[in-house]
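Enquirer: no letters, just coordinates:
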């Protein structure tokens, strides 16, 4: 996984978002590592014209990459800022118009990753679309139970990457939610309710290139979490078992790497092999349990396992933690050779 590009969304002309607060939000986001800003020019309830030029000027001064979402009825080349990064075509554009825009405009043309398929991609390529000017982003979904699954998002990302296309998705804020429903704006439905760090990690693990807050305004903590997200070390939230020894905690605190010769039963890290670990009363070993091999496993003592399937109790294995329910997908998508750390509440 490479560096995740991070972004925010802002909404002009809405009563919930005074222009002065939007400007402060842009500046704070920039200072916290955010590089991209998304906005829409076709929200029916928004009165945009009064704020538009001042907004564009500040975005330009902050050197943020601006993505504008637009529909065909309100599209006008004259309204586009000079330094526009990407124009997202929401609806109403013919394939011929899309192809022409990739030739006529200097910015990227961004298509809807949630609805475009390989058949349409083939048709656009046949019409002469400039692939190097193309990128895609998923929808966000204001209405609960309408968002995508992480599995379908993963399939789409793989498809677009086969064409060399950059892919963007949205996560909700748990601090500030956009009207009129105020129920979060995620691409993936389950991200509406789970901790933000897990949502970001899931998207990173299925290969997303860019992640943007669909909602506004995200909190400072949320902005820092996204802006500073390190996709090179996967963090796996766990719940510790009682009465762990200092040696077991030392093993859990280490930076681990999943072995490349992974079995169907467990993710295995040998980084801490050789650490002294005393046996405990053996218990049933369930899927998503975290284990440490004790001294009865001889030279394997100190090895860590994350169970992909349940196995029988073993006196040579200590069960020390369980992966949090909402983080189980992180384990499912952890690739052989990945670096990871366990996290837990002290």
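Expert: Thanks, I have the structure now. Remember, it's a predicted structure, so these values are computed and weren't measured experimentally. Numbering: from 1, shown residues only.

Enquirer: only C-alpha atoms from now on, for both contacts and neighbour counts.
Expert: OK.

Enquirer: so what's the closest residue to residue 295 other than its chain neighbours up against?
Expert: Spatially, and ignoring its direct neighbours in sequence, residue 295 is nearest to residue 301 (5.1 Å; CA to CA, 6 or more residues apart in numbering). Taking CA atoms under 8 Å, 6 or more residues apart in numbering as the criterion, residue 301 is in contact with 273-277, 292-295.

Enquirer: look up how far residue 276 lies from residue 301.
Expert: In this view, residue 301 and residue 276 are 7 Å apart by CA to CA, to the nearest Å.

Enquirer: need the overlap of contacts for these two.
Expert: Between them, residue 301 and residue 276 share the neighbouring residues 294-295, with contact defined by CA under 8 Å, 6+ apart.

Enquirer: is it fair to say residue 199 lies in a strand?
Expert: No: assignment of residue 199 by DSSP: H, G, I helix; E, B strand; the rest coil gives helix, placing it outside any strand.

Enquirer: which stretches in the protein count as helices?
Expert: Along the chain, the segments classed as helices by DSSP state H run 19-31, 52-61, 95-104, 118-126, 150-162, 196-205, 220-227, 246-253, 328-333.

Enquirer: look at the closest residue to residue 18 other than its chain neighbours and say how many residues are nearby.
Expert: Counting by CA to CA, 6+ apart, residue 12 is the residue found nearest to residue 18 once chain neighbours are left out, at 8.0 Å. By the other CA atoms under 10 Å criterion, the neighbourhood of residue 12 contains 22 residues.

Enquirer: list the residues that contact residue 12.
Expert: Shown here is residue 12, whose contacts under the criterion CA under 8 Å, 6+ apart are 18-19, 39, 46-48, 51-52.

Enquirer: in space, what's closest to residue 103 - neighbours in sequence excluded?
Expert: Counting by CA to CA, 6+ apart, residue 103 lies nearest to residue 130, which is 6.8 Å off, once chain neighbours are set aside.

Enquirer: how near is that neighbour to residue 219?
Expert: Distance check for residue 130 against residue 219: by CA to CA, it reads 38 Å.

Enquirer: coming back round to it: distance of the residue nearest to residue 18 relative to residue 192?
Expert: In this structure, residue 12 and residue 192 are separated by 23 Å, where distance is defined by CA to CA.

Enquirer: check residue 205 too.
Expert: Plainly put, residue 205 is 18 Å away from residue 192 if you go by CA to CA.

Enquirer: the more surrounded of these two?
Expert: For residue 205 versus residue 192, neighbours defined as other CA under 10 Å are more numerous around residue 192 (23 against 20).

Enquirer: pasting the second one now:
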């Protein structure tokens, strides 16, 4: 099951604000929390008390909490790799290793008696995971999560992201990546140009970022990297369909009621023997075979435009098509809507026999 997550930074906020945010996110269906020990500067006792307090509250709402750590954190608090009781006492569900060790240490950690998950950094295209598995790490206790990148133009390029993610998915490891809020100004460091994994996401709407990560079929959990996301953003993510592609469309003013119904009320299935020019949803033409689709003045077929076969199109009347490549005008089709510009690139992720929905 795909999940949504938020991030909190107790070092740079207050318990009350964090708890309010956690409660709000939970109300919109968020199920996990990322929090960071990399930037903490307070003494052991204070850190333990603060994090224990906030994690305890999150656990009351049945939210999973993962702590981001690195060798410096182990050194600062004199934590042994063979004894993770420090993190268990805090109440965490797992620790994310921002920097790796030698493979053997990570493998040993996966057998910790507290049942803590060991989350590995996914943002390196090397055989890090395989090294740990070669040392007989417990795969049932391993999960993966990409980095986020607070500085503009330092996020991962898409092809590299795909290669890194495949290394984990091929072994059946649960994966996660970060999206960025447009309102969040809190992160682990003073620089915060947004906290996303993919550089191409930095200026996109938060829901489009999440749709894209899920559309790759390589990411299970989508986490907002910065705090605090707005309630509108939390609501948008909470309302997303997590298991299929949903594309936002703008309806044409002259689209008839029956055309609007075909566009918005149906679950669409791309025909399996695909065309490079269009996504064809053919099942709807059978359902609406007896309806009238009056011929209207048509327009050239441009990428992202949504057409429905009109009454002059014979057996293809009622078929819905989403255009992938520009084509000449075809008077047998009525233009009824178009995919919003920001989501055009998501058309590439509708696979043969892929189910998708169009939403207003």
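Expert: Here it is on my side, so go on. In this text, all values refer to a predicted model and were calculated from it rather than measured experimentally.

Enquirer: overlay them and tell me the TM-score.
Expert: For these two chains in superposition, a TM-score of 0.89 is obtained (TM-score structural alignment, normalised by the length of the first structure); 339 aligned residues with a CA RMSD of 2.2 Å.

Enquirer: who wins for most neighbours among the contacts of residue 12 of the first structure?
Expert: Using other CA under 10 Å as the neighbour criterion, residue 19 leads the contacts of residue 12 of the first structure with 20 neighbours.

Enquirer: which one in the second structure is aligned with that one?
Expert: Under the alignment (TM-score structural alignment), residue 19 of the first structure maps onto residue 15 of the second structure.

Enquirer: picking up where we left off before, and the residue nearest to residue 295 of the first structure, what's its match in the second structure?
Expert: In the second structure, residue 301 of the first structure lines up with residue 317, judged by TM-score structural alignment.

Enquirer: got it, and residue 183 of the first structure?
Expert: So, by TM-score structural alignment, residue 183 of the first structure is matched to residue 193.

Enquirer: measure its match to residue 202 of the second structure for me?
Expert: Note on residue 193 of the second structure: its distance to residue 202 of the second structure, by CA to CA, is 8 Å.

Enquirer: what touches both of those two?
Expert: Contact with both residue 193 of the second structure and residue 202 is made by residues residue 152, according to CA under 8 Å, 6+ apart.

Enquirer: quickly note the distance from the residue nearest to residue 188 of the first structure when sequence neighbours are not counted to residue 40 of the first structure.
Expert: Once its chain neighbours are removed from consideration, residue 188 of the first structure has its nearest residue in residue 148; the separation is 4.7 Å (CA to CA, 6+ apart). Plainly put, residue 148 of the first structure is 21 Å away from residue 40 of the first structure if you go by CA to CA.

Enquirer: likewise for residue 147 of the first structure?
Expert: As defined by CA to CA, residue 147 of the first structure lies at a distance of 19 Å from residue 40 of the first structure.

Enquirer: got it, and residue 76 of the first structure?
Expert: Residue 76 of the first structure sits 14 Å away from residue 40 of the first structure when distances are taken as CA to CA.

Enquirer: ditto for residue 301 of the first structure
Expert: Spatial separation of residue 301 of the first structure from residue 40 of the first structure under the definition CA to CA is 56 Å.

Enquirer: now check the second structure for the residue matching residue 4 of the first structure.
Expert: Structural alignment places residue 4 of the first structure opposite residue 2 in the second structure (criterion: TM-score structural alignment).

Enquirer: so what's that match up against?
Expert: The neighbourhood of residue 2 of the second structure, defined by CA under 8 Å, 6+ apart, consists of 220-221, 242-243.

Enquirer: determine which two of these are furthest apart.
Expert: Pairwise distances across the contacts of residue 2 of the second structure peak at 11.9 Å for 221 and 243 (criterion: CA to CA).

Enquirer: the more surrounded of those two?
Expert: Using other CA under 10 Å, the more surrounded residue of residue 221 of the second structure and residue 243 is residue 221, with 23 against 14.

Enquirer: the first structure: which residue goes with the more buried one?
Expert: Counting by TM-score structural alignment, residue 221 of the second structure lines up with residue 210 in the first structure.

Enquirer: repeat that for residue 94 of the second structure.
Expert: When the structures are aligned by TM-score structural alignment, the residue of the first structure matched to residue 94 of the second structure is residue 86.

Enquirer: so its match makes contact with residue 66?
Expert: Yes: the criterion here is CA atoms under 8 Å, and residue 86 of the first structure meets it with residue 66 at 6.6 Å.

Enquirer: so what sits against both of the two?
Expert: With contacts taken as CA under 8 Å, 6+ apart, residue 86 of the first structure and residue 66 have no neighbour in common.

Enquirer: how many residues are close by residue 96 of the first structure?
Expert: 13.

Enquirer: and it, what's its match in the second structure?
Expert: Taking TM-score structural alignment for the superposition, residue 96 of the first structure sits opposite residue 104 in the second structure.

Enquirer: contact partners for its match?
Expert: If a contact means CA under 8 Å, 6+ apart, then residue 104 of the second structure has 132, 135 as its contacts.

Enquirer: recalculate using a threshold of 6 Å.
Expert: With CA atoms under 6 Å, 6 or more residues apart in numbering as the criterion, the residues that contact residue 104 of the second structure are residue 135.

Enquirer: ok, now residue 236 of the first structure?
Expert: When the contact criterion is CA under 6 Å, 6+ apart, the partners of residue 236 of the first structure are 342-343.

Enquirer: number of residues surrounding the spatially closest residue to residue 181 of the first structure that is not a sequence neighbour?
Expert: With sequence-adjacent residues excluded and distances taken as CA to CA, 6+ apart, residue 181 of the first structure is closest to residue 142, at 6.8 Å. For residue 142 of the first structure, the number of neighbouring residues by other CA under 10 Å comes to 24.

Enquirer: counterpart of residue 142 of the first structure over in the second structure?
Expert: Taking TM-score structural alignment, the alignment pairs residue 142 of the first structure with residue 150 from the second structure.

Enquirer: which stretch of the first structure lines up against stretch 326-346 of the second structure?
Expert: Taken onto the first structure by TM-score structural alignment, stretch 326-346 of the second structure occupies residues 310-330 there.

Enquirer: which residues sit against that stretch?
Expert: For stretch 310-330 of the first structure, contacts defined as CA under 6 Å, 6+ apart pick out 202, 237-241, 282-294, 296-297.

Enquirer: for stretch 40-49 of the first structure, same thing?
Expert: With contact meaning CA under 6 Å, 6+ apart, stretch 40-49 of the first structure is reached by 12-14, 68-70.
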